[in-house]
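[1] just coords:
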């Protein structure tokens, strides 16, 4: 068991190129974990798969956190993704009571069938252990219109009818991250595994997927420790996919 207490320090910027970039600079300089970089607007915000992160200035919450989970092996890095996804879900559940809050593998956060949050984690390693992690989070808070090329976005305002101050939201979210990170550092991995699997979007439902030019129907039956998604096809075959190897058809 590792006793870790993170002293989170929040700094807020009007504009940055990317909160992950600023946080990564701190990591490179050897800063201690707990630095939180937030911004009203990111000029070059990015999400998973190399996509740009679209966000109206001042309407949403975009931030990055520097963590140093040096207790995790490289092969265990997906535990951090689980913990962060659950922390964001924990926070959203307190606001959204009429629809399910779910984690779309590997770490997008959905309300119903609409995406409200994206997470981008950039890790560095030292030998077989983690050295640092820059955890970028983008949550749609008060935005009500989105670019047409975004297929299924939503925001907290659209879902609840209530505006949330980004600074208030960040303070609450940092507490949620702290709680899940402590859970991880203290070795409660079974709890994280169970909570994560129970929160998976469309778990136990027969749904359409796309992989390598093929469309097929399958059910999520598990997530491996390294983060691979385990599906059972409609024909009964068990198939395992790494990130970017399979896509939900929503």
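    It's in. The shown structure was predicted, so the numbers you read here are calculated from the model rather than taken from an experiment. Residues are numbered from 1 along each chain as shown.
[2] can we go C-alpha only for contacts and neighbour counts from here?
    Will do.
[3] what about residue 81, which helix or strand?
    Assigned by DSSP states H and E, residue 81 belongs to helix 78-93.
[4] what lies in contact with that helix?
    Residues outside helix 78-93 that contact it (CA atoms under 8 Å, 6 or more residues apart in numbering) are 101-103, 106-109, 119, 121, 172-173, 176-177, 179-181, 184, 189, 192-193, 195-196, 225-227.
[5] so which of those are in helices?
    Secondary structure assignment by DSSP state H places 172-173, 176-177, 179-181, 184, 189, 192-193, 195-196 of the contacts of helix 78-93 in helices.
[6] drop anything exposed from these.
    173, 176-177, 180-181, 184, 192-193, 196 (16 or more other CA atoms under 10 Å).
[7] please name the nearest non-neighbouring residue to the spatially most central residue of the chain.
    Compute the mean C-alpha point of the chain, and by CA atoms, centre = their mean the closest residue is residue 119, 3.4 Å away. Of all residues beyond its chain neighbours, the one nearest residue 119 is residue 137 (4.7 Å), with distances taken as CA to CA, 6 or more residues apart in numbering.
[8] quick check: that neighbour touching residue 62?
    Yes: counting by CA atoms under 8 Å, residue 137 touches residue 62, with 5.8 Å between them.
[9] between the two, which one's more packed in?
    With neighbours defined as other CA atoms under 10 Å, residue 137 and residue 62 compare such that residue 62 has more, 29 against 24.
[10] ok, second structure coming up, stack it against the first:
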């Protein structure tokens, strides 16, 4: 569609029709009220980037395993970018942002609906900066600013869908440990001492991420677990 408020909102509206099949995708050229993690806005220039939402029905996942959707989505985006930009440094920033050469290139927002103890359906919203050159916020980057040339959005879209499908099939096959290890392998700060801010600034080393998405970290006070909104990275 040319324009919409939020592809995730449009996808949820689509799900109200019970005939909606798994794999349905909402794509827009312009998202006027896009949402990111922590309630942040996700706004990009019309027609220059990828903004989409994918409908999944992962009823094979228990509530306690829902973070695996975050893992496979961020890994799919990471692999797509790494394939298009060989030699670039592409990492996942917990929980599911993707950074290219130290700057944010993609954000992901997953919204789940539950049925008892399993996931009934999920909407995976992805914003990927492809051809945009200027940003209202510092710390953003696009594929084209790194590559020095424009990309065909259709090509990036096709490769992203291929990666998403491959990882979703891994998840369906129950290859949880393989997915977890790949996520940790590409996770910013994994087994590295870095500075973070919770109630105070502290040094910590990421040791693991639980199935529910909690960040397991070794600090001067011992092992601690952090939820999504309880900690932030300090870049300088």
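    Right, received. Where do you want to start? It should be emphasised that the depicted structure is a prediction, and the values quoted were computed from it without experimental measurement.
[11] one step back: let's verify the residue nearest to residue 119 of the first structure: helix, strand, or coil?
    Here residue 137 of the first structure is strand, with the state taken from DSSP: H, G, I helix; E, B strand; the rest coil.
[12] counterpart of it in the second structure?
    Mapped onto the second structure by TM-score structural alignment, residue 137 of the first structure lines up with residue 126.
[13] do residue 126 of the first structure as well
    Alignment note (TM-score structural alignment): residue 126 of the first structure maps to residue 115 of the second structure.
[14] distance check, that match against residue 62 of the second structure.
    10 Å (CA to CA, to the nearest Å).
[15] these two: who's more crowded?
    Regarding residue 115 of the second structure and residue 62, a neighbour count based on other CA under 10 Å identifies residue 62 as having more, with 15 against 12.
[16] how about the contacts made by the more buried one?
    Applying CA under 8 Å, 6+ apart, the residues contacting residue 62 of the second structure are 117-119.
[17] that one maps to what in the first structure?
    Using TM-score structural alignment, residue 62 of the second structure sits opposite residue 73 in the first structure.
[18] apart from its neighbours in sequence, what residue is nearest its match?
    residue 129 (4.3 Å).
[19] relative to residue 209 of the first structure, how far out is that neighbour?
    From residue 129 of the first structure to residue 209 of the first structure the distance is 33 Å (CA to CA).
[20] ok, residue 189 of the first structure next?
    With CA to CA as the criterion, residue 189 of the first structure and residue 209 of the first structure are 29 Å apart.
[21] in the lengthiest strand in the second structure, what counts as buried?
    Ranked by residue count, the top strand of the second structure under DSSP state E comes out as strand 103-115. Buried residues in strand 103-115 of the second structure, counted by 16+ other CA under 10 Å: 103-110, 112.
[22] once aligned to the first structure, how far is that strand on average?
    Taken against the first structure, strand 103-115 of the second structure registers an average deviation of 0.3 Å after superposition, with mean CA distance after the TM-score superposition for the first structure.
[23] can you list contacts of that strand?
    By CA under 8 Å, 6+ apart, the list of residues contacting strand 103-115 of the second structure reads 35-37, 42, 63, 69-70, 73-74, 77, 96-99, 119-129, 139-143.
[24] same thing with stretch 24-43 of the second structure?
    With contact meaning CA under 8 Å, 6+ apart, stretch 24-43 of the second structure is reached by 1-8, 10-11, 44-56, 107-109, 127, 229.
[25] so which of these sit within helices?
    Per DSSP H, the contacts of stretch 24-43 of the second structure map to helices at 7-8, 10-11.
[26] how about stretch 38-55 of the first structure, aligned to which bit of the second structure?
    Under TM-score structural alignment, the match for stretch 38-55 of the first structure is residues 27-44.
[27] could you do stretch 187-204 of the first structure as well?
    Going by TM-score structural alignment: stretch 187-204 of the first structure matches residues 174-191.
[28] cool, stretch 160-174 of the first structure as well?
    So stretch 160-174 of the first structure sits over residues 147-161 in the second structure, by TM-score structural alignment.
[29] can you give me the end-to-end span of the matching stretch?
    End-to-end distance of stretch 147-161 of the second structure (CA to CA): 21 Å.
[30] okay, buried residues for it please.
    Buried residues in stretch 147-161 of the second structure, defined by neighbour count with 16+ other CA under 10 Å: 150-151, 156-157, 159-161.
[31] show residues contacting it.
    Outside stretch 147-161 of the second structure, the residues that reach it (CA under 8 Å, 6+ apart) are 48-50, 76-77, 80, 85, 130-131, 143-144.
[32] among the residues you listed, name the buried ones.
    48-50, 76-77, 80, 85, 130-131, 143-144.
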